[in-house]
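>>> Here is a sequence with its predicted model. Questions after.
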Amino acid sequence: MSPAPRLVVLLLVARIAASQTLSNAGRNFTVVFPENIAYYYPSDARNKIWVTALHNDTSVMVSSANSQLNAGQTKSFTVTQELGRLTINETNASDPFKVFNISDKTVHITSNKDIIVQAISSKGRSTQSVLVIPTTKLSNKYFIPPVPEIEGTTSGASPVANVTERAPFRLIIVNPNELKASVTIKGGEEISIDIESGSAAQIWVKNDNKTWYVEANKGVAVFFSHPCAVQHQCTCGLLHAMVPPAKNNTMRFPIPPVLDQPVSILRSDKETRERITFGSSSAVVESAGTAIVYWPGLLLTLVPVEEFGSCFVVQFIEGKENILIIVVNKNHQQGIHIGNDPLEGAEWQELKGTEYSSTNRSISSTTVVWHAAANMTVYQIYKQNDTWFGNPAAVISANPDFRGCVSTPEVTKILQEAESWQESIRSCKNQTLDLISLPSEALQKQTCQNLRGNDAKQVWIGTRRSSLTGDWYWLDESDFNNTNWAGSEPGDVSEGQCAVMSLEGDGDCGWKDRNCCEDARPLCYAAPQILQIN
């Protein structure tokens, strides 16, 4: 392969790979439900798993239940498995923070095509939701967040292990792998444990300023949880959030004005483990590990700028107020859509000290949120009476597209060999692609932008003159209305019956007519799949 097409293909492959890495979609998940509102609450928890299919003919297995879903369909599965109490015995009473509790009460979810998985646990007024990360995207290192200051739970007197409201926070470490995982908690005296496949371990978290972290020989999931943290008016409820993996570099976490209330940021990386109090005017925190918002009833894992996406699935919960918090660069407030509708009438609040802004919007059904030209992040927040809970919305793609929420990225590929226009059609077909048709101005601009930075001079595109009428037409039979001819192009019929797109310099990729028998590299294409929620 010559250098120019190799560069083009590598750039496009890297773009798709980056999008897939940031996506929360996958085919293998393990879900765990923590103890919710103590052992004595007089009703069972209502635990549910939501599975959203991104493609047609998706076969989903949740434990022993099998379902067939098409793209955009969401199915709810009721689950009875729940982790039990974390207790100590007399032999461990001298140092309860070393006590592990191992449980096999986890739920395994598999599918033949990519899906999104979210979980919700509800017991009385205590409700928490979490976005479940696929097994292939888990990490082997996590920084443990500091314990939030909660009157009646963590502040004042020392924790009391067997008094639920006064018990310490706990870590839940899940091994979704086929083989046993060796896990160590480091930062002080090391604590090690082996966790069998499909099991979850629980351990209490020390409330000190030391930097603690989890390290494993395989990818594991780590959750930060309390079954009955005091909230309002002496009530208590579950607090639960997924801990994000340790980062390779320090990242910036814009902080939206959550609920227009002062909040605490639980920040932890290799340098620091601290609680930071932020008001609504404070707007950014930096970390190479964990950054979690705490407000009574709410643990919200923040998303760094480097992990913003362009397309999200947000789950609607009946009987609760459903609110989206959208954070985007203040230069890209236009282009956001909720479902098929552009976001209009938004009241934007600038995040002080950053180039980002935030807005809130209520929703009334499960939907997609997407940006036509830029990346952003979306949080889904729910309110029930005076209690709030929520989590980051599920990322489908980090590749913005003017057509909608992309579940399968478009393919744009310049082939190796220069050949005639007719041979180019066949060569693209051999790769299950088509010689590209460019009927819209938006697609023309997006394609031109995607191909910048390569050394190819011109490529065949899928248009030619009709031998019968002399009119130009597209191979995919789209209307030939929006054109991008270069100056003085096209010429008359004798000058050329087919067209190339120029990729020279930093121009606008104008078209030129050419003799169909001349040689040029084919520009092959497959359109993306756009997700519509049913």
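Yep, that arrived. Because the structure is a prediction, the values reported are computed rather than measured.

>>> CA only for contacts and neighbour counts going forward, please
Fine.

>>> how many other residues sit next to the nearest residue to Lys105 once chain neighbours are set aside?
Take Lys105 and drop its neighbours on the chain: the residue closest to it by Cα to Cα, 6 or more residues apart in numbering is Gln81, 5.3 Å away. Neighbours of Gln81 under the rule other Cα atoms under 10 Å: 16.

>>> give me every residue that touches Gln81.
By Cα atoms under 8 Å, 6 or more residues apart in numbering, the residues touching Gln81 are Val32, Phe33, Lys105, Thr106, Val107.

>>> surely the second one meets Glu82?
Right, Phe33. Yes - applying Cα atoms under 8 Å, one finds Phe33 in contact with Glu82, separated by 5.0 Å.

>>> quick one: which of the contacts of Gln81 sit in helices?
Using DSSP state H, no member of the contacts of Gln81 falls in helices.

>>> mind giving me JSON lines with those residues and columns for neighbour count and distance to Arg275?
Listed next are those as JSON lines, based on neighbours: other Cα atoms under 10 Å; distance: Cα to Cα, whole Å:
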{"residue": "Val32", "neighbour count": "26", "distance to Arg275": "27"}
{"residue": "Phe33", "neighbour count": "25", "distance to Arg275": "26"}
{"residue": "Lys105", "neighbour count": "18", "distance to Arg275": "32"}
{"residue": "Thr106", "neighbour count": "23", "distance to Arg275": "31"}
{"residue": "Val107", "neighbour count": "21", "distance to Arg275": "33"}
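
>>> Going by distance to Asp260, which of those wins?
Phe33 (29.7 Å; Cα to Cα).

>>> put this beside the first:
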Amino acid sequence: MNSRSDQVMFAILLIASTLSQGLTTVSYGMDFITAFPENVAYFYPYTSRRILRVTALQNNTKVTVHSNNKQIPLSVMRSGETANVSFPKPSEVYQLGLSSNSIRITSDKDIVVHSFSQTHTGTATLPEKSVQTNVVQPITNLDTEYLIPLLNQSDLIQTFGGSPQPFWSQRYSSFKLIIINAEDTGNTVTIVKNISGSVQEEEINIPSYQLIQLQADASLYKIKSSHKVAVILTHPCLETTACKCNMIVNQILPKQFQGQNFVVPYIPGTTQSRLLMTSNDKSTSLSHNNVQLQPSPSGFLSLSDQTKSQYVSASGNVSLTLISPGLFIEVIPENMFAACYLLQFYSYTSGLKKALVIAETDSKDNVRVQNSPVRNAGWTEITGTKYSSALIPLSESITVIWHPSSKIAVYLLENTGTKNYGGPAIPINTQPDEFGCVAIPGQFEVRHEPLSWAESLAHCTGLQKHLACPTREDIQNELSREVHTTEEEAWIGLRRSLMTTEWYWQRQTPSLNSLPYPSVNYLHWADGHPSEDLRGLCASLSLNDKDEFKWKSAKCCEKKRPVCYKPPIGFYPLPFAQDFLL
């Protein structure tokens, strides 16, 4: 690099999707498609609502809703701002066959979308009757092949000690499958069934952005398509107890969301629950404490102790669904744990909203809600694992839970007064970051002109940046991958105290004044460094890959190129939402 034009910005994509590794954990994007299934919970003509909750991750975000051949722009949104978009009753998909009742949400910057379907009595004094919610996956997370859980309504009800109602029509006596064409082209969808050991296939053509609703039973086990589709498993009124029912909505996730190790969460208020395993390999088994779980004739698996979170492992990649009467929760596999989650609750009533958090035991006290560490959470260690779990009460209806140095799993849970509902929270960051939930990633810049350490610090500070601080191995590795190899060395933000002779990280920008200096727990010194005498009070980084980008102690007055780092812009949701009625 020998000119200003050769200066290079190196971006650490702290919230980048890991599609190249076959995994996708983040649920933000700029193009979404979904639908509202029919909701007749409790059989009575209660008032019902259908809401998409859209949250912007960046300022000046333009969002458009596409519904029934109409395009409705929303107001320009700020970072963290949420819009509640309500849809009329005819938006529900209530007939079998083809329909144009799909709903698309597009934007010019990253957003997340949460779907709520709810029934209530229509009065302010009585509680909600049924609430179902699911995270709407961006089209980038969708696929062309899905495994469908083998669910039979009669078996499911009998598993929990109930019996099917003799007066139920076929319309309400089975699960439904909504398949949505996610692309602007015709889509050939193949329905794969196994009937008495014989595999049968049926092809269906779905026009651009339209959908089809099918009845689903235990014979339908796979969906294949020529282009991307979204798949929703639903039931308009699944019986629970006392001749009542809850609507079920569950967006099926593609195979890249599967895993082999799971921490199955304990859901307070549920007296019984079962696991349903979905796998492409019929020989796959599930075990707990090295004991293989035996499925019931209906395929459901039970855990011996249903009063605490437990660790289970599969012999191959699977999806796990935790099922109790009226409640379906996708279990987050360990390889899908993330660092920051957005939680969006339906209710604004305090005292009913909780988060179930699973974190590494050694670092559980660093879990944070918004900017505050969680205190007195009552953590419980999960036997045989490095994890603990805690149930954290929340007051805000929209919030974030994150960890600065390790990955966690977060579920949102809410009690509407009569029933629990919930599911996985929305993952925002895949990699931990001490700055919180990241909306715009941080950036490294190697300056061309050599400066002293003090001049380098002033230079970076003047640019609203700070000297690079590889405080963890993953940051050091990312920096090493991004920089261009040279024979030179560059200053980093590590120096020695004249008072204590201890090394410390120096970060000094106006935007970081409220952050404590991180501890020097990670070291990457070259052989012979740091020098034992006090002449080398500052630290530099080798820009040569042959030297493994090792650190060296050096005199602070020496001239070296500074590595500046622009901190990422954090994302924090605003407490109130604007309402739109379509």
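Good, I have the coordinates. Predicted model, so just to flag it, every value in this text is computed and none were measured.

>>> what is in contact with Phe33 and Glu82 of the first structure at once?
Contact with both Phe33 of the first structure and Glu82 is made by residues Thr106, according to Cα under 8 Å, 6+ apart.

>>> Next, name the residue at the spatial heart of the second structure.
Centroid-nearest residue in the second structure: Pro427, 2.0 Å away (criterion: Cα atoms, centre = their mean).

>>> next helix or strand past the helix or strand hosting that residue?
Pro427 of the second structure belongs to strand 426-429 when elements are defined using DSSP states H and E. Downstream of strand 426-429 of the second structure, the first helix or strand assigned by DSSP H and E is strand 438-440.

>>> so where is that next one in the first structure?
Alignment note (TM-score structural alignment): strand 438-440 of the second structure is matched to residues 406-408 of the first structure.

>>> What are the contacting residues of that stretch?
Leu54, His55, Cys311, Ile396, Ser397, Asn399, Pro400, Pro528, Gln529, Ile530, Leu531.

>>> again, 7 Å this time
Leu54, Cys311, Ile396, Ser397, Pro528, Gln529, Ile530, Leu531 (Cα atoms under 7 Å, 6 or more residues apart in numbering).

>>> quick one: which of these is most hemmed in?
Of the contacts of stretch 406-408 of the first structure, Cys311 is surrounded by the most neighbours, 34 neighbours in total, counting by other Cα under 10 Å.

>>> Can you find the partner of that one in the second structure?
Cys311 of the first structure maps onto Cys340 in the second structure, by TM-score structural alignment.

>>> So what's the residue count around the residue nearest to its match when sequence neighbours are not counted?
Leaving aside its sequence neighbours, Cys340 of the second structure sits nearest to Trp402 (Cα to Cα, 6+ apart; 4.1 Å). Here the number of neighbours of Trp402 of the second structure (other Cα under 10 Å) works out to 31.

>>> next helix or strand past the longest strand anywhere in the second structure?
Selection of the longest strand in the second structure by residue count, based on DSSP state E, yields strand 220-239. Toward the C-terminal end, the helix or strand that comes next after strand 220-239 of the second structure (DSSP H and E) is strand 245-252.

>>> residue range for that next one in the first structure?
Using TM-score structural alignment, strand 245-252 of the second structure pairs with 236-243 in the first structure.

>>> And the strands in the stretch 101-250 of the second structure, which stretches?
103-120, 128-136, 143-147, 175-181, 187-195, 198-206, 211-216, 220-239, 245-252 (DSSP state E, counting those that start in this stretch).

>>> From the contact counts, what lies against the shortest one?
The one in question is strand 143-147 of the second structure. strand 220-239 (3 or more Cα pairs under 7 Å, 6 or more residues apart in numbering; DSSP states H and E).

>>> Which secondary structure elements does the strand it packs on sit against?
strand 143-147, strand 175-181, strand 187-195, strand 245-252.

>>> Among those, single out whichever gets nearest to Ser115 of the second structure.
Nearest to Ser115 of the second structure, of those and by Cα to Cα, is strand 245-252 at 9.7 Å.

>>> Against the first structure, what's the mean shift for that closest one, could you check?
Its matched residues in the first structure lie on average 1.1 Å from strand 245-252 of the second structure after superposition (mean Cα distance after the TM-score superposition for the first structure).

>>> what comes into contact with that strand?
Contacts for strand 245-252 of the second structure (Cα under 7 Å, 6+ apart): 39, 41-42, 130, 132-134, 231-240, 326.

>>> hang on, the earlier thing: could you redo the helices and strands packed on strand 220-239 of the second structure as TSV and give each row mean neighbour count and distance to Leu276 of the second structure?
Conversion of these to TSV gives the following (neighbours: other Cα atoms under 10 Å; distance: least, Cα to Cα, whole Å):
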stretch	mean neighbour count	distance to Leu276 of the second structure
strand 143-147	19	13
strand 175-181	26	15
strand 187-195	18	18
strand 245-252	24	13
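
>>> Distance to Thr25 of the second structure added to the ones you listed, as TSV?
Below are these laid out as TSV (distance: least, Cα to Cα, whole Å):
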stretch	distance to Thr25 of the second structure
strand 143-147	14
strand 175-181	21
strand 187-195	26
strand 245-252	14
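
>>> Of all the ones you listed, which one is nearest Glu445 of the second structure?
strand 143-147 (36.6 Å).

>>> Mean deviation, that closest one versus the first structure?
Mean for strand 143-147 of the second structure is 1.3 Å (mean Cα distance after the TM-score superposition for the first structure).

>>> so where in the first structure does that strand end up aligned?
Under TM-score structural alignment, the match for strand 143-147 of the second structure is residues 139-143.

>>> thinking again about what came up before, let's see which of the contacts of stretch 406-408 of the first structure end up in strands.
Using DSSP E, those in strands are Cys311, Ile396, Ser397, Gln529, Ile530.

>>> Tell me which two of these sit farthest apart.
Most distant of those, by Cα to Cα, are Cys311 and Gln529, 12.5 Å apart.

>>> Fine, thanks again, bye for now.
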